[in-house]
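1. compute the structure for the input listed below.
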Amino acid sequence: MAVNYNELDISELDDLYIKSNQKLKNLRKKHEKILEEIENNIYDKENILKVIYAKENFVKFKDSKLYKDLQEYKKENPKGYERLEQELMQDIANGAD
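-> Next comes the predicted model:
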């Protein structure tokens, strides 16, 4: 649904700003949480990549909370997800744990 900003009054603009700002904050928190969990070795980077590239036959990954969280994050923030994926692949290529 397209929003015609010219037809909105100031309170509606404020509401839109607050909602979009909150959504952005939530996406940032989710991205930071995934990175923090990786830093704290809660999730192994190679396992995350396995989950990212899970095929239908990787049922154990498909049913995991990590897989569901990553899929939700991918849907909400495709560019952030892509960056996360690239960072992980680069770290693994460089031999980082």
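
2. switch to C-alpha atoms for all contacts and neighbour counts from now on
-> Noted.

3. counting by contacts, list what the helix or strand hosting G80 packs against.
-> G80 belongs to helix 78-93 when assigned by DSSP states H and E. Contacts defined by 3 or more C-alpha pairs under 8 Å, 6 or more residues apart in numbering; DSSP states H and E place helix 78-93 against helix 45-52, helix 65-76.

4. residues in contact with it?
-> Here helix 78-93 makes contact (C-alpha atoms under 8 Å, 6 or more residues apart in numbering) with 31, 45-46, 49, 52, 70, 73-74, 97.

5. ok, and for that helix, which residues are buried?
-> Using 16 or more other C-alpha atoms under 10 Å as the test for burial, helix 78-93 gives 81, 84-85, 88-89.

6. to compare with the earlier structure, here is another sequence to fold:
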Amino acid sequence: MKISARSSGGFAGLSEQYDIDTQAHPAGPGLEATLASSGFFTHPQGTGEQVGADIPHWQITVEAPAARRTITFAEDGSAENARWQQLLTQIRASA
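-> Predicted coordinates for the structure are as follows:
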């Protein structure tokens, strides 16, 4: 499984990018477990638009053998995005 996370926006326009192959990475099993428990492939993504260019926006893409999905969210601390923020925190820690 391949996981890609990219940010845009945010204060000063700084960006981050992470690419992880769970088959080759020591944190791979933990990331796969987080993906499964978050409902990444089944949970509907929110459609609310965030205001403020200083809020980082993320795009996380997961390519699994049987599926590919991309979600986008604002790193705004909202309850709606908590599951994606938890996944992002684990991705950052694995880098």
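
7. care to give me the TM-score?
-> Once superposed, chain against chain, the TM-score is 0.26 (TM-score structural alignment, normalised by the length of structure 2); 38 aligned residues with a C-alpha RMSD of 4.0 Å.

8. now distance to S20 of structure 1 and neighbour count too, for the contacts of helix 78-93 of structure 1, in a markdown table please.
-> Output for the contacts of helix 78-93 of structure 1, formatted as a markdown table (distance: C-alpha to C-alpha, whole Å; neighbours: other C-alpha atoms under 10 Å):
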| residue | distance to S20 of structure 1 | neighbour count |
| --- | --- | --- |
| H31 | 17 | 17 |
| K45 | 31 | 20 |
| E46 | 33 | 14 |
| L49 | 30 | 15 |
| I52 | 27 | 18 |
| L70 | 21 | 18 |
| Y73 | 16 | 18 |
| K74 | 18 | 16 |
| D97 | 36 | 12 |
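
9. export those residues to TSV and tack on distance to Q22 of structure 1?
-> TSV is the format used below for the contacts of helix 78-93 of structure 1 (distance: C-alpha to C-alpha, whole Å):
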residue	distance to Q22 of structure 1
H31	14
K45	29
E46	32
L49	29
I52	27
L70	20
Y73	15
K74	18
D97	33
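
10. for F61 of structure 1, state which of these is nearest.
-> Set against F61 of structure 1, the nearest of the contacts of helix 78-93 of structure 1 by C-alpha to C-alpha is I52 (9.0 Å).

11. list the contacts of that closest one.
-> For I52 of structure 1, counting by C-alpha under 8 Å, 6+ apart, the contacting residues are 67, 70, 85.

12. next, format the residues you listed as a markdown table and append distance to L35 of structure 1.
-> Below are the contacts of I52 of structure 1 laid out as a markdown table (distance: C-alpha to C-alpha, whole Å):
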| residue | distance to L35 of structure 1 |
| --- | --- |
| Y67 | 15 |
| L70 | 12 |
| E85 | 11 |
